[in-house]
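sharing a sequence plus its predicted fold:
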Amino acid sequence: MDEISWREDGRDQRVRWRSESGAPPPRRVTIADDETRADDAYRLACEGTALLWRGDFQNARQLLNAMARRIDRPPTMARRRKRKEEPSQVQAFHLYRQARAQRARTLAMLLIPFDPGHVIPLRRAPDVQDACTQVYGPDDRPYVTSLRELLGLIGAHEWREKGVPIPALGNDRIHPHYGVFSPVRGEYVDLVAEAPLPPTTKAFDIGTGTGVLAAVLARRGMGRVVATDHDPRALACAQENLTRLDVAKQVEVVQADLFPEGRAGLIVCNPPWLPAKPSSPLEHAVYDPGGRMLHGFLNGLTEHLEPDGEGWLILSDLAELLGLRTRDDLLKLIESSGLEVAGRRDTKPTHPRAADPDDPLHAARAAETTTLWRLRPAR
């Protein structure tokens, strides 16, 4: 495991480094406390120097917020004048991702120490033992991690505890685990809840995540559902949710890259919608490098469908609106996979970003449509 080192009180220190995003330990570390000014912290973080916090925990949170405000300040008039023309949608997308990645790297430079047992040795520090144990497992040794990551763990723990209400499940709740995509954008769930079912009693849910679509299919009367995922966290999350929703007898959770063995009359897949490289393990639910999962699902669909079966592909057109893929690209991929479109259902997203004019990708988000493509082997 990686280690982080620094000098404090005239002595060299070394301890384990934790990062769920896979970030390497910072090379330069300085000590920060309640006297550290936000401008100084921001400057050091931008230069690549991490700040190991020794003050009050709540003051560390305030400092992190102050650093974020400095990052998020709108550009000055001089910087605006330097822009000769507005970027295209695809350029805006890449600029947006670069800015978000730089923002994440800068804010990750504020570090928090941990004693054995996931205990934070700082004044007014919260009890985070349960949240950390859920993600890291038990730990009897000290370590250091970023405050930003810790706050993500705390937020994920709260979502896992209270759950996300799903109208398609009668407002029963799905409880997402850390690192598993939360079904907060419910329009794709509603599409699966409302599309007419083919005449079958067996379905596959490819890339099940929290298990929400498998649960919807089971509640709609599907006699047997096989839900697959390759991520151990997703598999554990899905199994827990399906058990809580009392559909575990109908749904089998299987570890697989894509398809399980055999065939089914209905195969559902909601792949990551954007064909771009994720910048951290937690982004794999949103970004699919080269459209690998989309291609794999379409290319393998015919050999796993029963006669007269259907494949349901749930896909946003955000990638098309951003210039990352064209509609013609998608239709050609469907055709080259030996498939034809039997029908489609469209819906508009209702999440807050779609109505936020200050979002750099507002034009694309406001025009976005999510579609359930009903596919079958070409005849």
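Thanks, I have it. Numbers count the residues shown, from 1 in each chain.

can we go C-alpha only for contacts and neighbour counts from here?
Fine.

quick one: the helices in the stretch 1-150 of the chain, in order.
Taking DSSP state H, counting those that start in this stretch to define them, one finds helices in the stretch 1-150 of the chain at 38-46, 57-71, 77-82, 89-107, 129-136, 147-162.

quick one: the ones you listed as TSV, columns for mean neighbour count and distance to residue 357 too.
Formatted as TSV, the helices of the stretch 1-150 of the chain follow (neighbours: other CA atoms under 10 Å; distance: least, CA to CA, whole Å):
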stretch	mean neighbour count	distance to residue 357
helix 38-46	18	27
helix 57-71	17	19
helix 77-82	9	18
helix 89-107	16	14
helix 129-136	16	35
helix 147-162	18	26
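
nearest to residue 212 among those helices would be which one?
Nearest to residue 212, of all those, is helix 147-162, at 13.9 Å by CA to CA.

list the helices and strands the helix or strand harbouring residue 243 packs on?
For residue 243, the host element (DSSP states H and E) is helix 232-244. Contact analysis of helix 232-244 by 3 or more CA pairs under 8 Å, 6 or more residues apart in numbering; DSSP states H and E lists helix 212-219, strand 251-255 as its packing neighbours.

putting a second one here so we can go through both:
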Amino acid sequence: MTTPYPTLTWPAADGPETARWRSEAAVLPPKRVVLTDDRTTADTAFRLASEGTALLWNGDYQNARQLLQAITRRIERKPPKQAATAKDAFNLHRQAQAQRARTLGMVLIPLTGDYTIPLRRAPEAAQACIEAWGAADGEASVVSLRELLGLIGAHEWRKKGVEIPALGERIHPYYGVFSPVRGEYVDLVARMVLPSLEKAFDIGTGTGVLAALLAKRGVKKIVATDQDPRALACAQENMTRLGYDRQVRVVQADLFPEGLAPLIICNPPWVPARPSSPIEHAVFDPDSRMLLGFLGGLAAHLQPGGEGWLILSDFAEHLGLRTRAMLLDAIKAAGLEVAGREDIRPRHPKSSDPSDPLHVARLAEVTSLWRLKAR
């Protein structure tokens, strides 16, 4: 009988051992695995990881973290390839990111059946694992240290929350749900004149931050949609915590809920490229599926005289992945017209980091709120 999940096998003194393989990005388990511990040097680890050999750690947990940092430094020593165009720079950057993720993902950590890390000086990670994977099933497993650190970091985000100045509250993101750390798009929604206080749809709500902001601004009834179960649970918890659960109804839907609204808001992924992990679905939108889906269905869901607010960065335009003409043509083809636009410059650290390979595009980036109406 085959198992319902992938497994990892590695050599041991008493014969091969096997455990459940965990990967949020559905990365296949490594074919070559060696047992390693505190005696393994960074140079050896880097060479093995670069060749595609995984290192199952059997030493001190904190030493494993230091080893991962040492491998990271060795990766960063390699100068980036020069690109002729912004699009080439983006593609090379994505390739480098993928290679980096593959190499760093080769340092593996064992977990017992109750999500305990059976290593010296290991932290308590059970709650972080439960939030990401669900209740423990008693079965031992193996996960990359890089992914485990991501789980633990997400758990801290969820506990502490993210301060949203425009909201005057904290939003608590779940693991796998994009954190609203870029606040400029929230500020755009906070300062725009609302066309109505009666009803609004928030399409692709994620953490629910924009639905909460609309509720704070006095919109009486809001329907917030998403397809991802984690996002739906996250948004619902945030609405309850903030006291907006009577105003905001969170529903599972592919874009639009049933009915019409005088205000429909959407902040789709900004870059038309393929995501390499679930969390990247908030940034990368293959073939602009969500953007075009929102535009294509907007007119049919707007009340007469209503507005659709499209929040979109022009980052993809500066990368050569989309043109302004393509966006305007899509708006026109959907039977819509532009009633107005409000722009804001990004404030995130990468926009002022000249060492970033996409610095030129980031420096030119503008995020816009497009006010759209049915023609």
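Sure thing, it's come through. Every value quoted in this text rests on a predicted model; they were computed, and no experiment measured them.

got the contact list for the aligned partner of residue 13 of structure 2 in structure 1?
Using TM-score structural alignment, the partner of residue 13 of structure 2 in structure 1 is residue 9. Neighbour list for residue 9 of structure 1: empty [criterion: CA atoms under 8 Å, 6 or more residues apart in numbering].

got the buried residues for the strand of greatest length in structure 2?
Identified as the longest strand of structure 2 according to DSSP state E is strand 302-313. For strand 302-313 of structure 2, the neighbour count (16 or more other CA atoms under 10 Å) marks 302-303, 306-313 as buried.

just tell me the aligned range of it in structure 1.
Using TM-score structural alignment, strand 302-313 of structure 2 pairs with 305-316 in structure 1.

post-alignment, that stretch versus structure 2, mean distance?
Its matched residues in structure 2 lie on average 0.2 Å from stretch 305-316 of structure 1 after superposition (mean CA distance after the TM-score superposition for structure 1).

and the closest residue in space to residue 309 of structure 1 that isn't next to it in sequence, how far is that from residue 198 of structure 1?
The shortest distance from residue 309 of structure 1 to any non-neighbouring residue, by CA to CA, 6 or more residues apart in numbering, is to residue 265 (4.2 Å). Noted for residue 265 of structure 1: a distance of 7 Å to residue 198 of structure 1, by CA to CA, to the nearest Å.

same question, residue 356 of structure 1
From residue 356 of structure 1 to residue 198 of structure 1 the distance is 38 Å (CA to CA).

close enough to count as contact, the residue nearest to residue 309 of structure 1 and residue 200?
Yes. Using CA atoms under 8 Å, residue 265 of structure 1 is in contact with residue 200, at 5.2 Å.

which residues do these two both contact?
What both residue 265 of structure 1 and residue 200 touch, as defined by CA under 8 Å, 6+ apart, is the set residue 309.

so what corresponds to residue 348 of structure 2 in structure 1?
Taking TM-score structural alignment, residue 348 of structure 2 has residue 351 as its aligned residue in structure 1.

and for residue 200 of structure 2?
That one, residue 200 of structure 2, aligns with residue 203 by TM-score structural alignment.

list the contacts of the aligned partner of residue 43 of structure 1 in structure 2.
When structure 2 is aligned by TM-score structural alignment, residue 43 of structure 1 is paired with residue 47. Contacts for residue 47 of structure 2 (CA under 8 Å, 6+ apart) come out as none.
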